[in-house]
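Participant: Here is my input, please return the structure:
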Amino acid sequence: MPSNRFQCSRMPLGSPSEPKERQNVNSLRKGNPTMRLTMPLLLALAAATLTSVGCDSEAEQNRLTLLEQENTELRTKLDERNKALDAANGELRQANENLRNQAEDFATQAEGWQAQSAGSFDNIEGVTATYGPNDITIAVEGDVLFDSGRTTLKTAAKNSLNRVTEILRAQYPGNSIIVAGHTDTDPIRKSGHKSNHHLGFERGWAVRNYLKGRGIDAGDIAVMSYGPDRPMSSSKQSRRVEIVVAQ
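Facilitator: The predicted model follows:
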């Protein structure tokens, strides 16, 4: 009577009918020489790769750190230069402001001088006042002051000089004064003076002495002569004595 039990036959290990998966497992169990050589190489390669990646990452981090330091230094230098530039611009603005203030003060002072003096020297016989940025020139006609070729003041000249002296003492006390003698270009013929320069100086000295006698400090007065070197449009205008009052 046939048996109902299931009977399975055992096939030899590694036989052709054995599944490939099992054959591979069996090969590993038997210690396949190729696999034994390949695995260490793979592990070494993986370790080298990790080491290389780690070194590259550290080098990149160092490079980034250096770049950040350089960037910080450059920003610091830029800030310092910007601050220096701002300071220089501030000083320049202040200097310009000071110059503007000085110019305004000077203009105000000049206006004050003109306001004081424009009317002061008006209506004085033979006197003309000219206002410059640094001085006032009071020209007195030579024919009002002196006779031809002479250095002695006329009596009528003293009236004009008295009024000039009063203004100088009242409005410009202590200011430096230059008294300059001028002549025409005609050569000296009859007078005893060696030249027009000598004549111009003697006339300037006569005016200086008169101002001194009327209360102007002699230490504030200097005398010089231009002679014929600065002629005017006519001989009459050229013969003059200028009293230059410095600011």
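
Participant: make it CA atoms for all contacts and neighbour counts henceforth
Facilitator: Noted.

Participant: For the protein, which residue occupies the most central location?
Facilitator: Leu92 (5.4 Å; C-alpha atoms, centre = their mean).

Participant: for the one helix or strand it maps to, packing partners?
Facilitator: Using DSSP states H and E, Leu92 falls within helix 33-120. Packing contacts for helix 33-120, counted by 3 or more C-alpha pairs under 8 Å, 6 or more residues apart in numbering; DSSP states H and E, involve no helix or strand.

Participant: here's the other one to compare against:
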Amino acid sequence: MAVAAATLLPACNYRQLQQDREALMRQNQELQAQNSAVMDENDRLARQPAPEPVMAPTPAAPPPPMALEPAGFEAIRGIEVDDSGPDQVKLSLPGDLLFPPGSATLTADARKTVGQVASVLNTKHAGSTVGLIGHTDSDPIKKSKWASNEALSLARAEAVADQLAASGVSRGRLETRGVGAQQPRGGKKSADRRVEVVVSR
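Facilitator: A predicted model of the protein is given here:
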């Protein structure tokens, strides 16, 4: 009996080993099949064309700024309006309308006119800067407290600036200078005597 049992044990072990070996071979075949499938998929993906890059949309260009319009100034009696371009409007206020001869004090009518200019500046050109340029004719000053035409022209520009400020235009928007008789308009000397109001973006 002992000999038979000893003979039976190796036979059982052999069959178990055979079964284990067959199971491992099946697992190996399955793994090889899976590996082959993965390699085939990789090859397929490698043959596909690369996707087109997605470009970010180009932002639309901002619209061009609207041109400054002289609208509103034309209704003011006695002044000239020059539409000087998309970024500038120039007004010419005759000196004889604004001041007595040789003076830098605005007349009562002039204060009303400058007040109307201020109203348009505040309602239609609130973000614009305002340059005030005083001009005179070429006649030399004889009887006046002003030492020169340049000094008189600057005083007149500042008088208009003061009235604009009194009418509600911020002083920070106003710039003044006087050029005397350096920029004549030609023709009558009365046309040379003026204060220009340059409204700029």
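
Participant: Fetch the TM-score of the aligned pair.
Facilitator: Here the superposed chains carry a TM-score of 0.65, computed using TM-score structural alignment, normalised by the length of the second structure; 141 aligned residues with a C-alpha RMSD of 1.9 Å.

Participant: Check the spacing between the residue nearest to the centre of the first structure and Asp79 of the first structure real quick.
Facilitator: Distance from Leu92 of the first structure to Asp79 of the first structure, counting by C-alpha to C-alpha, to the nearest Å: 20 Å.

Participant: And Leu97 of the second structure, what's its match in the first structure?
Facilitator: Under the alignment (TM-score structural alignment), Leu97 of the second structure pairs with Val144 in the first structure.

Participant: next helix or strand past whichever strand or helix holds Glu30 of the second structure?
Facilitator: Glu30 of the second structure belongs to helix 2-47 when assigned by DSSP H and E. Per DSSP H and E, helix 2-47 of the second structure leads on to strand 80-85 as the next helix or strand towards the C-terminus.

Participant: Which other helices and strands does that following strand contact?
Facilitator: Using 3+ C-alpha pairs under 8 Å, 6+ apart: strand 80-85 of the second structure touches strand 88-94.

Participant: Strand 80-85 and the strand it packs on, what's the angle between them?
Facilitator: Counting by axes from the mean of the first three to the mean of the last three C-alpha atoms, to 10 degrees, strand 88-94 of the second structure lies at 160 degrees to strand 80-85.

Participant: check the fit of strand 88-94 of the second structure onto the first structure and give the mean distance.
Facilitator: Strand 88-94 of the second structure, aligned to the first structure and superposed, deviates on average by 0.9 Å (mean C-alpha distance after the TM-score superposition for the first structure).

Participant: one step back: distance of the residue nearest to the centre of the first structure from Asn98 of the first structure?
Facilitator: 10 Å.

Participant: likewise Leu28 of the first structure?
Facilitator: Distance, Leu28 of the first structure to Asn98 of the first structure, by C-alpha to C-alpha: 98 Å.

Participant: Ok, Asn24 of the first structure next?
Facilitator: In terms of C-alpha to C-alpha, Asn24 of the first structure sits 100 Å off from Asn98 of the first structure.

Participant: same deal with Asp105 of the first structure?
Facilitator: From Asp105 of the first structure to Asn98 of the first structure the distance is 10 Å (C-alpha to C-alpha).

Participant: anything in contact with each of those two?
Facilitator: Taking C-alpha atoms under 8 Å, 6 or more residues apart in numbering as the contact rule, Asp105 of the first structure and Asn98 touch no residue in common.

Participant: Show me what Arg203 of the first structure lines up with in the second structure.
Facilitator: Per TM-score structural alignment, Arg203 of the first structure is aligned with Arg156.

Participant: Surely that match touches Gly134?
Facilitator: Yes: between Arg156 of the second structure and Gly134 there is a contact at 6.0 Å, judged by C-alpha atoms under 8 Å.

Participant: So those two - more neighbours on which side?
Facilitator: Using other C-alpha atoms under 10 Å, the more surrounded residue of Arg156 of the second structure and Gly134 is Gly134, with 32 against 29.

Participant: Aligned to the more buried one, what sits in the first structure?
Facilitator: Checking TM-score structural alignment: Gly134 of the second structure goes with Gly181.

Participant: so what's its match up against?
Facilitator: 199-204, 224-227, 240-242.

Participant: Look at Glu175 of the second structure and say how many residues are nearby.
Facilitator: 16.

Participant: Give me the aligned partner of it over in the first structure.
Facilitator: Under TM-score structural alignment, Glu175 of the second structure pairs with Ala222 in the first structure.

Participant: Surely that match is in a helix?
Facilitator: No: with DSSP: H, G, I helix; E, B strand; the rest coil as the criterion, Ala222 of the first structure is strand rather than part of a helix.

Participant: quick one: contacts for it?
Facilitator: Applying C-alpha under 8 Å, 6+ apart to Ala222 of the first structure gives the contacts Ile177, Ile178, Val179, Arg208.

Participant: Wait, the third one touches Ile243, no?
Facilitator: Yes: using C-alpha under 8 Å as the test, Val179 of the first structure is close enough to Ile243 to be in contact (4.7 Å).

Participant: Please report the distance of the match of Glu175 of the second structure from Val207 of the first structure.
Facilitator: Where Val207 of the first structure is concerned, Ala222 of the first structure sits at a distance of 11 Å (C-alpha to C-alpha).

Participant: Which neighbours do the two have in common?
Facilitator: Residues touching both Ala222 of the first structure and Val207 (C-alpha under 8 Å, 6+ apart): Val179.

Participant: what's the overlap in contacts for Arg156 and Gly134 of the second structure?
Facilitator: With C-alpha under 8 Å, 6+ apart as the test, Arg156 of the second structure and Gly134 both reach Val195.

Participant: For the helix or strand harbouring the match of Leu97 of the second structure, buried residues please.
Facilitator: Using DSSP H and E, Val144 of the first structure maps to helix 142-145. For helix 142-145 of the first structure, burial by neighbour count (16 or more other C-alpha atoms under 10 Å) applies to Gly142, Asp143, Val144, Leu145.
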